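J.: quick one: sequence and predicted model below, then my questions.
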Amino acid sequence: MSANPEIANRVRTGAFHSNVHDVGQGFPVLLLHGSGPGVSAWANWRLLLPVLAQARRVIAPDLLGFGYTERPADPTDNAQYSMAIWVQQAVDLLDTLGIEQTDLIGNSFGGALALALAIAHPKRVRRLVLMGSVGVPFVITPGLDAVWGYTPSLASMRQLLDIFAFDRARVTDELAQLRYQASIQPGFQESFAAMFPAPRQRWLPAMESSEADIRALPHETLMVHGREDQVIPLTTSQTLSQWIARSQLHVFGQCGHWTQIEHAARFALLVENFLTEADALKT
């Protein structure tokens, strides 16, 4: 095992290998991380993984172009990154692990991916949790523009954490150092910069699902959003709550974009209750 907790299992996903955390036993839940610089599944979900793993199998991959998943031969080629490719990676991962159906939790960009995956393969998904989710139309915020426009430095990463979190005291310098060090690993910044070059508003429609497809989703869905989110506006989750018939919306006050870090215990309890209900109802 690697001394780096971000590096987990090497799993074949189509033409490349993905870095995948796979812990616990029980009905599976697939965690899909966001698109910030230096992100990895472990950095995004490290507080939630052990909690959910007490009662279920928790699978958290580094998506293509992020973390420690094998990178394309030319990581600077923007054509290597698309919602269709990330959906296929997730499906290939489920196939390799022999998982027919899973719950899905998507954070931000990962929420858009969760929506796209549920729309394309509805029977592979039991329930959805969308946290600060992209996937519907909105005008890019200054916060998201800053996140996608990141150039590596520890000072820049600290500034981004000020954008991500409502209360900076909840997001430590240790996390800033972790994310900064991850962002300067060989190939990391090259792939990140290739995904969302300026002007960045154009990349949001590429992550959207159509209103008709979202309205047709049959899944029970929980939306979670921080009221003070400077990266993805609360209106995105409000729109999703209007479009998805079997949905509920929980808004955390005094919370920015990182609900799973800023209100870790409350978020974990909310998600666990939502998924446990599905276990009881067998839906």
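T.: Good, I have the coordinates. Numbering: from 1, shown residues only.
J.: please count neighbours and contacts with C-alpha atoms only from this point.
T.: OK.
J.: what ranges do the helices span in the stretch 1-150 of the chain?
T.: In the stretch 1-150 of the chain, the helices defined using DSSP state H, counting those that start in this stretch lie at 41-45, 49-52, 83-96, 109-120, 142-148.
J.: out of everything not next to it in sequence, what's closest to residue 275?
T.: The shortest distance from residue 275 to any non-neighbouring residue, by CA to CA, 6 or more residues apart in numbering, is to residue 127 (7.4 Å).
J.: ok, now which ones touch residue 131?
T.: Remark: with contacts taken as CA atoms under 8 Å, 6 or more residues apart in numbering, residue 131 is in contact with 105, 106, 107, 108, 111, 223, 224, 225, 259.
J.: ok, the last one - contacts?
T.: Spelled out, that is residue 259. So residue 259 contacts 131, 224, 225, 226, 252, 267 (CA under 8 Å, 6+ apart).
J.: re earlier: quick check, nearest of the contacts of residue 131 to residue 283?
T.: Nearest to residue 283 out of the contacts of residue 131 is residue 105 (CA to CA; 16.4 Å).
J.: so what's the residue count around the closest one?
T.: 25 (other CA atoms under 10 Å).
J.: show the contacting residues for it.
T.: 29, 30, 31, 32, 111, 114, 128, 129, 130, 131 are the contacts of residue 105 under CA under 8 Å, 6+ apart.
J.: surely the fifth one meets residue 133?
T.: The one in question is residue 111. Yes. Counting by CA atoms under 8 Å, residue 111 touches residue 133, with 4.6 Å between them.
J.: and residue 281, how close does it get to residue 249?
T.: 20 Å (CA to CA, to the nearest Å).
J.: over to residue 21?
T.: 28 Å.
J.: between those two, which one's more packed in?
T.: residue 21 (22 against 18).
J.: wait, residue 267 sits on residue 258?
T.: No. Counting by CA under 8 Å, residue 258 is not a contact partner of residue 267; they are 10.2 Å apart.
J.: ok, these two, which is more surrounded?
T.: residue 258 (25 against 19).
J.: distance of that one relative to residue 224?
T.: 10 Å.
J.: next up, the contacts around the most centrally placed residue in the chain.
T.: The centroid of the chain falls nearest to residue 33 when counting by CA atoms, centre = their mean (2.4 Å). Going by CA under 8 Å, 6+ apart, residue 33 touches 39-41, 44-45, 60, 62-63, 106-110.
J.: need those in JSON lines (columns: distance to residue 73 and neighbour count).
T.: As requested, these are exported to JSON lines (distance: CA to CA, whole Å; neighbours: other CA atoms under 10 Å):
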{"residue": "39", "distance to residue 73": "20", "neighbour count": "24"}
{"residue": "40", "distance to residue 73": "20", "neighbour count": "28"}
{"residue": "41", "distance to residue 73": "22", "neighbour count": "26"}
{"residue": "44", "distance to residue 73": "26", "neighbour count": "23"}
{"residue": "45", "distance to residue 73": "28", "neighbour count": "18"}
{"residue": "60", "distance to residue 73": "23", "neighbour count": "24"}
{"residue": "62", "distance to residue 73": "17", "neighbour count": "26"}
{"residue": "63", "distance to residue 73": "16", "neighbour count": "28"}
{"residue": "106", "distance to residue 73": "27", "neighbour count": "24"}
{"residue": "107", "distance to residue 73": "27", "neighbour count": "28"}
{"residue": "108", "distance to residue 73": "27", "neighbour count": "24"}
{"residue": "109", "distance to residue 73": "23", "neighbour count": "23"}
{"residue": "110", "distance to residue 73": "23", "neighbour count": "27"}
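J.: against that first model, consider the following:
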Amino acid sequence: MFRTAYAPQSVWTDVPSLGIAMHARVWPGDTTYEVIPVVLVHGLGLSSRSMVPLGRRLAALGYEVLAPDLPGFGSSPAPVDAPWPAGSDVRAQADQLLAWMDARNIRKAVLFGNSLGVQAVVDLAVRFPHRVERLVLAGPPPDPAYRTPLSQYAHVLMNMPFEAPSLNPIMQADYASCGIPRMVQQLRRTVRDPIEQRLPAVQAPALVIRGEHDQALSQAWAEEFTRLLPDGRLVVIEGAAHNVQYTAARVTARLMHAFLQGALTSDAAAAADGVVVPRLADTRDPLAAPKPISTRLHGMLDYATALLCLTLPRALGCSPRTQQVLATNGMMALGYSLFTDYELGAARKIPMPAHLNMDAAGGVQLLLASATVLRGAPAPERLAVAALGLFHLFAAASTQMPMGPARLVPVAAGRRHPPMGTEPGTNEPAPARDFAPA
């Protein structure tokens, strides 16, 4: 059911001013909040694929949602007059987004930007304030502390261990699709963007979202970024990293719903330790693939498999090389399990997403070892190592990753804003909603 519930439509739109047709993933929603659509703008090198989890959940909450592939990324070709590799700067990307909105006849929208997408939507909001209802800015770059292409990309790589394991293949596929030269050129053109100079001119209410483990957005820069906005709110999602729209889609959608309906006020920071979206007790998400393994069960499996890897090969008289491969895997798994932040962890320093990424990496290493360094080992031993590798991959993909709560950080008083599309004082904040299975 999760494969078809609120599945996006693939839509192509001719954009005459760019000379191309742009691709987008579109969710019509249930028309509850369809008057003003929500537009999701991806980050550097990515595409609308990274927006699918958030788009589905916003559609389930009743919003019309559109996620375009900006020119040169995803399925959208580069503009016809753009020289290869056609890496756009911030102003050009904002203009491309606006041209697509014009072609879609979107006169006003809520703009969500992630990473580089934040720079584009902020530029658009400053120059065309009448086209923007509200802004949601997730993981805004570039931090003044590292405004060079090399350091910026290094921080992007540092985020990967803290994202959901299933996001990394999507990122690599998108990077390969757009091409490394285009990514490098766009990174060079956007990394020194003085976004802080434009923030005071943003007229729309803005929600800034930071994942707790975001390596590209420091807490200090997130607070300063929010402080520069005339009407900004900063919320930190615990357990998440840079791509909150994917790894913490359920929490992010509920958070956006509260913001768009005027429920995030400065008063919320004084109540319940600033929690505006609690961690859900029910970890079963009707719009996600089933994940039957709890963190507690995962911990039990970790220690059991590590113990088997350290004892069973020697007891069965396996070849020395097989014993070495399995013992190494067992020691590594035991080590990072003891430091994982779950029920059976001892030190609890490693976030669960990082643990699952290490599990996945260990699974791949075992599969490679069964085909390479163990080539001369008996077939049953090689099959056993490969099976263990597949088990690690299965466990990484099937384990729940609890996200949240989302906490409002009291950065500045800001202005109280009404629900989107209304005049001040005409509506009360909407009640909290969650997703209903289709």
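T.: In hand now; what should we look at? Quantities reported herein were computed from a predicted structural model and do not represent experimental measurements.
J.: residue in structure 2 matching the residue nearest to the centre of structure 1?
T.: Matched by TM-score structural alignment, residue 33 of structure 1 corresponds to residue 42 in structure 2.
J.: just residue 17 of structure 1 next, same as before
T.: Checking with TM-score structural alignment, residue 17 of structure 1 has residue 21 as its match.
J.: contact partners for its match?
T.: 12, 13, 14, 15, 76, 77.
J.: let's see that with 10 Å instead.
T.: Counting by CA atoms under 10 Å, 6 or more residues apart in numbering, residue 21 of structure 2 touches 11-15, 71, 75-79, 100, 103.
J.: and what of residue 368 of structure 2?
T.: 362, 374, 385, 386, 389.
J.: for the aligned residue in structure 2 for residue 51 of structure 1, which non-adjacent residue is closest in space?
T.: For residue 51 of structure 1, the aligned position in structure 2 is occupied by residue 57, per TM-score structural alignment. For residue 57 of structure 2, ignoring the flanking residues on the chain, the nearest one in space by CA to CA, 6+ apart is residue 253 at 6.1 Å.
J.: which strand or helix spans that neighbour?
T.: helix 249-260 (DSSP states H and E).
J.: could you tell me where the following helix or strand past that helix falls in structure 1?
T.: Next helix or strand after helix 249-260 of structure 2 toward the C-terminus (DSSP H and E): strand 275-277. Strand 275-277 of structure 2 corresponds to no residue of structure 1 when matched by TM-score structural alignment.
J.: so residue 393 of structure 2 touches residue 355, yeah?
T.: No. Contact criterion CA atoms under 10 Å: residue 393 of structure 2 and residue 355 do not qualify, at 12.0 Å.
J.: need the overlap of contacts for these two.
T.: Shared contacts of residue 393 of structure 2 and residue 355, counting by CA under 10 Å, 6+ apart, come down to 165, 361.
J.: burial measure for the counterpart of residue 92 of structure 1 in structure 2, as a count.
T.: Under the alignment by TM-score structural alignment, residue 92 of structure 1 pairs with residue 99 in structure 2. Residue 99 of structure 2 has 18 neighbours, counted by other CA under 10 Å.
J.: would you mind finding the match for residue 254 of structure 1 in structure 2?
T.: Match for residue 254 of structure 1 (TM-score structural alignment): residue 239.
J.: quick check, that match in a strand?
T.: No. Secondary structure assignment (DSSP: H, G, I helix; E, B strand; the rest coil) places residue 239 of structure 2 in coil, not in a strand.
J.: how many other residues sit next to it?
T.: Residue 239 of structure 2 has 23 nearby residues by other CA under 10 Å.
J.: ends of stretch 127-134 of structure 2, how far apart?
T.: OK, stretch 127-134 of structure 2 end separation, CA to CA: 14 Å.
J.: give the contact list for residue 16 of structure 1.
T.: 10, 64, 69, 70, 71, 72, 89.
J.: just flag the most distant two among those.
T.: 10 and 72 (15.6 Å).
J.: out of the contacts of residue 259 of structure 1, the closest to residue 277 of structure 1 would be?
T.: Once CA to CA is applied, the member of the contacts of residue 259 of structure 1 that ends up nearest residue 277 of structure 1 is residue 267, at 15.6 Å.
J.: check contacts around the nearest residue to residue 95 of structure 2 once chain neighbours are set aside.
T.: Spatial nearest neighbour of residue 95 of structure 2, excluding adjacent residues (CA to CA, 6+ apart): residue 124 at 7.4 Å. Contact analysis of residue 124 of structure 2 by CA under 10 Å, 6+ apart lists 90-91, 93-98, 111, 118, 130-132, 202.
J.: tabulate the residues you listed (TSV), appending neighbour count and distance to residue 301 of structure 2.
T.: What follows is those, written out as TSV (neighbours: other CA atoms under 10 Å; distance: CA to CA, whole Å):
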residue	neighbour count	distance to residue 301 of structure 2
90	24	47
91	18	50
93	22	47
94	23	48
95	16	51
96	22	49
97	22	47
98	19	50
111	26	42
118	28	40
130	14	55
131	19	52
132	22	49
202	24	50
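J.: residue 248 of structure 2 and residue 393 of structure 2, how far apart?
T.: 21 Å.
J.: and those two? Which one has more around it.
T.: More crowded of residue 248 of structure 2 and residue 393, by other CA under 10 Å: residue 248, with 25 against 21.
J.: which residue lines up with the more buried one in structure 1?
T.: So residue 248 of structure 2 corresponds to residue 263, using TM-score structural alignment.
J.: could you check how many residues crowd around the closest residue to its match other than its chain neighbours?
T.: Leaving aside its chain neighbours, residue 263 of structure 1 sits nearest to residue 255 (7.6 Å; criterion: CA to CA, 6+ apart). Neighbour count for residue 255 of structure 1, taken as other CA under 10 Å: 21.
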